[in-house]
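# Sequence first, then the predicted structure, then my questions.
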Amino acid sequence: METLWKKFKKHIKCRADHTERQNKQQKLHQFLRDEEEAIITALREEEEQKKRMMKEKLEEKDRHISALSDPIKDMEEMMKDIETFPVSMERDGEEDESGGARPSQSLVIMSLTLPLRDEKKKQDFVQYLLEYLHTQVTMPQNN
């Protein structure tokens, strides 16, 4: 009977060890599942954050492009006006640094009549022409 009792005790010990190993494995698997879920959640949050940042950057670029569209439209209008304005490029007799004759001041006068939306842009353009022509013209004041 004693050997039967020792066998039974040994069997119970083996079953207890086996059950303990199974519990540890289950805990490990649960821990790994929880970690995997946490990592996936963190990655999704990071992805959403990056999407928001990219959207904000794209919106900023769109605003920048929109801000540039008005000056571009003004320049296009100005170029159309320059192309259709009946101005001969008469020479005023002076030469520029490259040895060629400079265009007359009629280009500056014509630019003063261009219908630009922004007076500052018109003044900037006239200033550019004046620097190009190396001449001085007083800007008419709007009343």
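That came in fine, so what should we check first? All figures in this text were calculated on a predicted structure; none of them were measured in a lab. Residues are numbered from 1 along each chain as shown.
# all contacts plus neighbour counts: C-alpha atoms, from now on.
Noted.
# all helices for the chain, in order.
Assigned by DSSP state H, the helices in the chain fall at 2-84, 106-112, 119-133.
# How far off centre is the longest strand anywhere in the chain?
When the chain is parsed with DSSP state E, its longest strand is strand 91-95. Computed by Cα atoms, centre = their mean, to the nearest Å, the chain-centroid distance of strand 91-95 equals 46 Å.
# Against that first model, consider the following:
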Amino acid sequence: MVLFQEGLRIKMKDLQNTLEDYEQVKLSCDHTAEYIKVQSNNTEKQIKEDFEKLHQFLRDEEAARISALWKEEGQKSRMMKEKIEQMVREISSLSDSIRVVKEKMGADDVSLLQNYKSTLERAQCALQNPERVSGALINVAKHLGNLKFRVWEKM
């Protein structure tokens, strides 16, 4: 009987050793599982920080591009306003000349002959033909062309 008990004690000791090994491995797994959560939280935080930096960079780039666009729009708008004002003055001057010449042409023959020279001078336009405006439009390609590439390059 003692022999059976001794055999069972040996088996029991083996079982207890195996149990201790399992408990050690489980403890190690518990620590690893906790560390995985810490790693995940830290990595998520870093990802969010990095993406916030990228978002801020993109917001800054967007603001710079829009600012450059508004600056060009202001310059082009002022140029067109000046050109329009000049055209209005010249149209007014030409309209006055046309009105005066028509009045003189409608006058009696004696009056027309007396004022012919001054009327002829008035009818001769001192203004050159109006110039078309070149370079007045916004350079869209400058603001949009290769935008992604230029931003990517800066990043």
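Received it, and whenever you're ready, just let me know what you need. None of the values given here were measured: they were computed from a predicted structure.
# quick one on the thing from earlier: how about the helices of structure 1, which one is nearest residue 95 of structure 1?
Taking Cα to Cα, helix 119-133 is the member of the helices of structure 1 nearest to residue 95 of structure 1, at 10.0 Å.
# how big is the offset of stretch 60-70 of structure 1 relative to structure 2?
Its aligned residues in structure 2 lie a mean 1.2 Å from stretch 60-70 of structure 1 after superposition (mean Cα distance after the TM-score superposition for structure 1).
# Identify the residue range in structure 2 corresponding to that stretch.
Mapping stretch 60-70 of structure 1 onto structure 2 (TM-score structural alignment) gives residues 72-82.
# for the matching stretch, which positions count as buried?
Within stretch 72-82 of structure 2, the residues that qualify as buried are 73, 76, counting by 16 or more other Cα atoms under 10 Å.
# quick one on the thing from earlier: could you check the helices of structure 1 and tell me which one is nearest residue 94 of structure 1?
Among those, the nearest to residue 94 of structure 1 by Cα to Cα is helix 119-133 (10.1 Å).
# What is the closest one packed up against?
Helices and strands touching helix 119-133 of structure 1, by 3 or more Cα pairs under 8 Å, 6 or more residues apart in numbering; DSSP states H and E, are helix 106-112.
# Give me the buried positions along the helix it packs on.
Using 16+ other Cα under 10 Å as the test for burial, helix 106-112 of structure 1 gives 107, 108, 111, 112.
# What residues does the second one make contact with?
Yep, that's residue 108 of structure 1 we're talking about. Residue 108 of structure 1 is in contact with 126, 129, 130, counting by Cα atoms under 8 Å, 6 or more residues apart in numbering.
# Now do the same contact list for the first one.
For residue 126 of structure 1, the residues meeting the contact criterion (Cα under 8 Å, 6+ apart) are 108, 111, 112.
# hmm, try it at 10 Å
Neighbouring residues of residue 126 of structure 1 by Cα atoms under 10 Å, 6 or more residues apart in numbering: 107, 108, 109, 110, 111, 112, 120, 132, 137, 139.
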